[in-house]
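Asker: What follows is a predicted protein model with its sequence.
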Amino acid sequence: MAATAAVVVLLLALGGGGLLVVAAGILGLVVCAAGLWWFVARRGLMRLLGAFVAVAAPVGVLVFYARSGLWLIALISSLCWAAAVTCGRAALHRARPPRSQRPVRARRPKRAVLIMNPKSGGGKVARFGLVERARRLGARVILLDPSAPADVGELARDAVEDGADLLGVAGGDGTQALVAAVAAEHGLPFLVISAGTRNHFAMDLGLDRTDPSRCLDALADGEEIRVDLGDVCGRPFVNTVSFGVYADIVQSPEYRDDKTGTALRLMPDLLAREGARRLDARVDDTRVADQQALLISNNPYVSPDELGGGGRRPVLDDGELGVIGIRVENAAQAAELALRGAQAPGLTVTTARRVEVTAGEPRLPATAGGEEERIPVAAGGEEERIPVAVDGEALWLRTPVVCSVRPRALRVLLPRDRPGVPPAAPPVDWRRLLALACGRAEHTAPGEAVPHRRTVPLTGTRRRPGRVS
């Protein structure tokens, strides 16, 4: 009804500029996307011009609406569309609610070993007193020395040989993955302590990222689930493996100290430089060619726009990799991506069990015949190394780089009392919504099995009043 109302408002206002509202909005979006492309892909005067265009386009649309007297039509139509999307997502979620994996009550570990990085997250280990609290709960703590880098995987293996019955990490996602692999190898439960900078894995498990000490409650009163573990050429990952633009950027020594400045300095060469190497991939049995960036995730994100800081994976035990590929060569393709989203030819969004990535052939400028010339890969190219970012850590790996997933390989110990993660909003499928409105779509009652998705528990069990840990 809200979507229909949005269209009706525009149709009734045709004489008063209904079409102008739509045309101005689309034009503003296209121009803004082109400006953003110039800003990230150019330097000097063109970058300044791109920044100006990206800001001026939406401001210009708003000024046009106000001066032409169309602001009320635009406002009412926008509010109707917002209501339509909100109600549509709620309807789709209720029609097919996620099925939570039932946690298993865990035994209290007797010889827990926790590896803690005192520098992670700007010093969260000391700030939240994690070492002292873990020891009070009976855990042995291995505190890493920032001045003497250690092999955390080897430390975890030594702990297992000494009889550890649980492994845990207070650190970033890269460190979490290395120790998680050892825990999975020996069938031990793994404890995630959200002491990193972003803690994406902890977020998707529903843990408290503001107070990592709450994760330690699992040592006294915990429950266990099983989740998937990603693998890239024998190295584990819990979140993502990135190829292309982002992987090239994180290789820079300046990246850790100045992420934004380093990215802006390198992006023009990585996106628009002639002869820049692209990526080819085989996603299961499908070939994806000439990509500027590829992101492989341990279970898919809800949608491509969920990859920022707030991006979430509603499923962590589905046995699938999420695959997102991007190829945007100019401002026109950037505008098309802004208009069509996941339907744009420059964006590939899919899932797979196995992804094999190789370095594609660099492109040269178009020849006289209008075709792009490709530089042949030298003999022995299969031994070429390419930059890869594994859970944010910069690596160089030999091609082909193979990504796969180990279904439900990792036992994760969680505190029973945890904040949880709000259910992710499903993408709006208007065809399915119409079927729901007409009563033709299949409904799934809460608690019933969902054939194509399974979801880890996103909300913890609250303690009863008076219960003492």
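Answerer: The structure has been received and is ready for your questions.

Asker: contacts, neighbours, all on C-alpha from now
Answerer: OK.

Asker: what's the offset of the helix or strand harbouring residue 413 from the middle of its chain?
Answerer: Taking DSSP states H and E as the criterion, residue 413 maps to strand 401-415. Its chain's C-alpha centre and that of strand 401-415 lie 16 Å apart, by Cα atoms, centre = their mean, to the nearest Å.

Asker: Against that first model, consider the following:
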Amino acid sequence: MRSASSRAPVLWARSALLALLGSVAVPLVVAGLKSVLWVLVGVAGLVLTAVGVWWALAHTGVVRAVGTLVSVAAPLAVLALYAVHDLLWPACVSLGLWVLAVVAARIALTPAGADSGRRRARGPVQPPRRPWILMNPNSGGGKVARFHLAERARAAGAGVVLLDPARHQDVAELARRAVAEGADLLGVAGGDGTQALVAEVAARHGLPFIVIPAGTRNHFALDLGLDRDDPAAALEALTDGDEFRVDLGFAADRVFVNNVSFGTYAAVVADPAYRDQKVRTTLRELPDLLTGDRAPSLRMRAGRTRAEGLQALLVSNNPYRRALDVDRPGRRVCLDSGRLGVLCVHVGGTAQAAQLVRGPGAPGLRRLTAREVVVETDAATVPAGIDGEHVMLPVPVVCRIVPGTLRVRVPRHRPGSPVARPAADWPRVARLALGR
């Protein structure tokens, strides 16, 4: 007789199929075969919206104004048509059932035990004798002062160095000096870029490293399972911690804990005005970067895979999940796969922009994994954004990953890593629902 835990995937699979059938049945019952026509109307609205967004981003003047108008008017027009023909509520119900079907299918296919990502931890470790933590008072709008991180770290026995905003200090050199003076653990309270610099020193000397999420986004801390809303909780790793190893990525000789971007985004980040006026700077720069003389043309090699004419390229330390995952956007399943994630983007015009509604299957998007990626352009150097920090790198740029090189120490009690749910594979869901 099956246990409750073994029956759960079957029940979820059956629920997914019922919800999927319901999402199809509702419009058919209400509108009959005409529902197929209304589905096509909805798809046309999505296509027009994608085209409008492309015009708004890639052009200026009248074309940008028309694009903005189309991107707003197209979905509103579809909703108005549905409402006039009394189809708005069936469409909403059908969409809701489809979302429920996808969620249930992914839960059904999730392997048992894939609920926290903590299985990589090696258990409790001895507290460090001379921990050293670098803190950036400006990160995250002043989180170091707001959460009293320096005082709490010193109370836990750590030596603390505060970066001076008025001085251009060499972060890596400060970390190397701490090691020379006997530090047996390195840590950072700051953004991902600062963390990467100190993490490289820790990895080079085989020392444990702790992350205190005191930056703005802290994607690295998020994928380590830390609580970004309570940076001080990370200090528990000094007295009651687990330890595991993660990979580090390198672009030329620069380390990255999250990703390195080339092309359009990297060029926008290079503008000094971007820090204070992100949206305005992006809208001003994008037209020339997407369709003008400054449009980048990147080439990528990863093993036998080649890609040319790319406008943007993202290389990540371990692959990101699907870009359209609404439950966990921008998250990595793990940090120890030993593989780089690669996302190539090429949108050559309006037609390819319209095809982006297909999502990950669009011809302008290409995803793969590799251990090494070579990025080339016709110029001698290429702008890059390494964990959000602008740098100029000599071409060709070799991006590589070093598996398990960084010892990360985290609190034993922490939220945990995200659930690694697979995509909705409907044939598998059907077989599971039938008990096969």
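Answerer: Okay, I see it. Every value quoted in this text rests on a predicted model; they were computed, and no experiment measured them.

Asker: still on that earlier bit, and the very next helix or strand once past the strand holding residue 413 of the first structure, how far from the second structure on average?
Answerer: Note on strand 401-415 of the first structure: by DSSP H and E, the next helix or strand toward the C-terminus is helix 430-437. Compared with the second structure after fitting, helix 430-437 of the first structure deviates on average by 2.9 Å (mean Cα distance after the TM-score superposition for the first structure).

Asker: Now do the buried residues in helix 430-437 of the first structure.
Answerer: Burial within helix 430-437 of the first structure, assessed by neighbour count using 16 or more other Cα atoms under 10 Å, is assigned to 433, 436.

Asker: how close does the nearest residue to residue 377 of the second structure once chain neighbours are set aside sit to residue 306 of the second structure?
Answerer: The spatial neighbour of residue 377 of the second structure that comes closest, neighbours along the chain excluded (Cα to Cα, 6 or more residues apart in numbering), is residue 298 at 5.2 Å. Distance, residue 298 of the second structure to residue 306 of the second structure, by Cα to Cα, to the nearest Å: 11 Å.

Asker: These two: which has the busier surroundings?
Answerer: Each of residue 298 of the second structure and residue 306 has its neighbours counted (other Cα atoms under 10 Å); residue 298 has more, 22 against 10.

Asker: In which helix or strand does the aligned partner of residue 80 of the second structure in the first structure reside?
Answerer: Under the alignment defined by TM-score structural alignment, residue 80 of the second structure is paired with residue 63 of the first structure. Element membership for residue 63 of the first structure, per DSSP H and E: helix 44-68.

Asker: who's in contact with the residue nearest the centre of the first structure?
Answerer: Centroid-nearest residue in the first structure, with Cα atoms, centre = their mean: residue 307, separated by 3.6 Å. Counting by Cα atoms under 8 Å, 6 or more residues apart in numbering, residue 307 of the first structure touches residue 301.

Asker: cool, the one 3 residues further on as well?
Answerer: With contact taken as Cα under 8 Å, 6+ apart, residue 310 of the first structure is in contact with no other residue.

Asker: sorry, back to before: next, the mean deviation of the helix holding residue 63 of the first structure compared to the second structure.
Answerer: With mean Cα distance after the TM-score superposition for the first structure, helix 44-68 of the first structure averages 1.3 Å from its match.

Asker: Quick one: list the elements packing against the helix or strand following that helix.
Answerer: Counting by DSSP H and E, the element after helix 44-68 of the first structure in chain order, helix or strand, is helix 71-95. Applying 3 or more Cα pairs under 8 Å, 6 or more residues apart in numbering; DSSP states H and E, we find helix 71-95 of the first structure packed against helix 2-12, helix 18-41, helix 44-68, helix 430-437.

Asker: I am finished for the moment; much appreciated.
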